[in-house]
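A.B. asks: sequence unknown, structure follows:
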């Protein structure tokens, strides 16, 4: 996986897990959109689309990148919309937005969270039109 190799080259410890993506996507939704009654909403195709359907104070574009660069990333998880792979990243303080922007295929919608799911940084596949997004509870 390209992103794991990039992060390892920067000195981060990356542990790869298979078949955990569905669990992390579910936990992400429950953590950041916990107050939503989904029975009244049509499910969106991509998790990041929920940013546009709810009134939450997220940052977008350059502001999102700046917030991500500043947030404590000592220990975090990376997962994807279309893959069940999950990366646990330790000593991630040097992780930058540009490290996550060139993924393709099943790895093109990238979700990053801290271990407590207190903040999230999302790089959608439609980078030119949408995102990236940063949200802290």
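C.D. replies: On my side now, so go ahead. These numbers come from a predicted model, not from an experiment. Numbers count the residues shown, from 1 in each chain.

A.B. asks: from here on, contacts and neighbour counts on C-alpha atoms
C.D. replies: OK.

A.B. asks: which ones are touching the nearest residue to residue 111 once chain neighbours are set aside?
C.D. replies: Excluding the flanking residues, the one nearest residue 111 by C-alpha to C-alpha, 6 or more residues apart in numbering is residue 122, at 4.6 Å. Counting by C-alpha atoms under 8 Å, 6 or more residues apart in numbering, residue 122 touches 48, 109-112, 131-134.

A.B. asks: List buried residues within those.
C.D. replies: Taking 16 or more other C-alpha atoms under 10 Å as the criterion, what is buried in those is 48, 109-112, 131-134.

A.B. asks: Among those, name the ones in strands.
C.D. replies: Mapping the buried ones among the contacts of residue 122 onto strands (DSSP state E) picks out 110-112, 133-134.

A.B. asks: Would you reformat those as TSV and include distance to residue 37?
C.D. replies: Output for these, formatted as TSV (distance: C-alpha to C-alpha, whole Å):
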residue	distance to residue 37
110	25
111	22
112	24
133	22
134	22
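
A.B. asks: Is residue 136 in contact with residue 113, as I believe?
C.D. replies: No: the pair residue 136 / residue 113 is not scored as a contact, 9.8 Å apart, by C-alpha atoms under 8 Å.

A.B. asks: Second structure follows, compare the two:
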């Protein structure tokens, strides 16, 4: 495949745009680049990513029942839990470790096999296998991502807001 042809066409498209449109182009390309770098990092670390489509709702429901079990439905409505599950941590409704301490806790925990879900991708859960080498910084360009072990004993949450999180919570049931 002749990739230089694509590069030339992309450059021609960019050259045809007014300068004020270049910001949009930049952020679109940056998003593609970050996704590529994330995928490459996971691959380089030997992580096997499996997309789970058949049982995702059971996994998502279990996350709710384990990590938000002590939060009443009324409180969930007040903090807009349906918008962002991580509001249980940012609104201080669930005790957790925050910021750098959360990153350190995630880096230290056993995470050979884990689940990953995104707030804004409601019907897909990913299973990461052979993931023991991943660290918090691998997810610094992800948004509203929830990572948790297969036994639901801990969860690590990285939000889209720089002033919120990351959060690490270890379940008492685990």
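C.D. replies: Great, that's in hand. Here the structure is a predicted model, which is why all the values come from computation and not from measurement.

A.B. asks: picking up where we left off before, tell me the one among the buried ones among the contacts of residue 122 of the first structure nearest to residue 1 of the first structure.
C.D. replies: Using C-alpha to C-alpha, residue 110 comes nearest to residue 1 of the first structure of those, at 12.7 Å.

A.B. asks: corresponding residue for that closest one in the second structure?
C.D. replies: By TM-score structural alignment, residue 110 of the first structure lines up with residue 145 in the second structure.

A.B. asks: any idea how far residue 137 of the second structure is from that match?
C.D. replies: As judged by C-alpha to C-alpha, to the nearest Å, residue 145 of the second structure and residue 137 of the second structure stand 13 Å apart.

A.B. asks: likewise residue 88 of the second structure?
C.D. replies: Taking C-alpha to C-alpha, one finds residue 88 of the second structure at 23 Å from residue 137 of the second structure.

A.B. asks: More neighbours: these two, which one.
C.D. replies: Higher neighbour count among residue 88 of the second structure and residue 137: residue 88, with 20 against 10, using other C-alpha atoms under 10 Å.

A.B. asks: circling back to that earlier point, may I see the contacts of residue 122 of the first structure arranged in CSV, with distance to residue 14 of the first structure as well?
C.D. replies: Compiled in CSV, these are given as follows (distance: C-alpha to C-alpha, whole Å):
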residue, distance to residue 14 of the first structure
48, 24
109, 19
110, 16
111, 15
112, 13
131, 25
132, 23
133, 23
134, 22
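
A.B. asks: Can you tell me the closest non-neighbouring residue to the residue nearest in space to the middle of the second structure?
C.D. replies: For the second structure, residue 145 is the residue whose C-alpha lies nearest the centre (C-alpha atoms, centre = their mean; 2.1 Å). What sits nearest to residue 145 of the second structure in space, not counting adjacent residues and going by C-alpha to C-alpha, 6+ apart, is residue 118, at 4.5 Å.

A.B. asks: Report the contact partners of the one you found.
C.D. replies: If a contact means C-alpha under 8 Å, 6+ apart, then residue 118 of the second structure has 125, 143-146 as its contacts.

A.B. asks: corresponding residue for it in the first structure?
C.D. replies: Taking TM-score structural alignment for the superposition, residue 118 of the second structure sits opposite residue 80 in the first structure.

A.B. asks: One more: residue 85 of the second structure?
C.D. replies: Matched by TM-score structural alignment, residue 85 of the second structure corresponds to residue 47 in the first structure.

A.B. asks: can I assume that match is in contact with residue 81?
C.D. replies: Yes: applying C-alpha under 8 Å, one finds residue 47 of the first structure in contact with residue 81, separated by 7.4 Å.

A.B. asks: Give the intersection of the neighbour lists for those two.
C.D. replies: Shared contacts of residue 47 of the first structure and residue 81, counting by C-alpha under 8 Å, 6+ apart, come down to residue 25.

A.B. asks: Which one of the two is surrounded by more residues?
C.D. replies: Neighbours were counted for residue 47 of the first structure and for residue 81 using other C-alpha under 10 Å; residue 81 has more, 22 against 18.

A.B. asks: That one reaches residue 109, doesn't it?
C.D. replies: Yes: applying C-alpha under 8 Å, one finds residue 81 of the first structure in contact with residue 109, separated by 5.4 Å.

A.B. asks: residue ranges for the helices of the first structure, please.
C.D. replies: Using DSSP state H, the helices of the first structure run over 2-9, 21-32, 50-53, 62-70.
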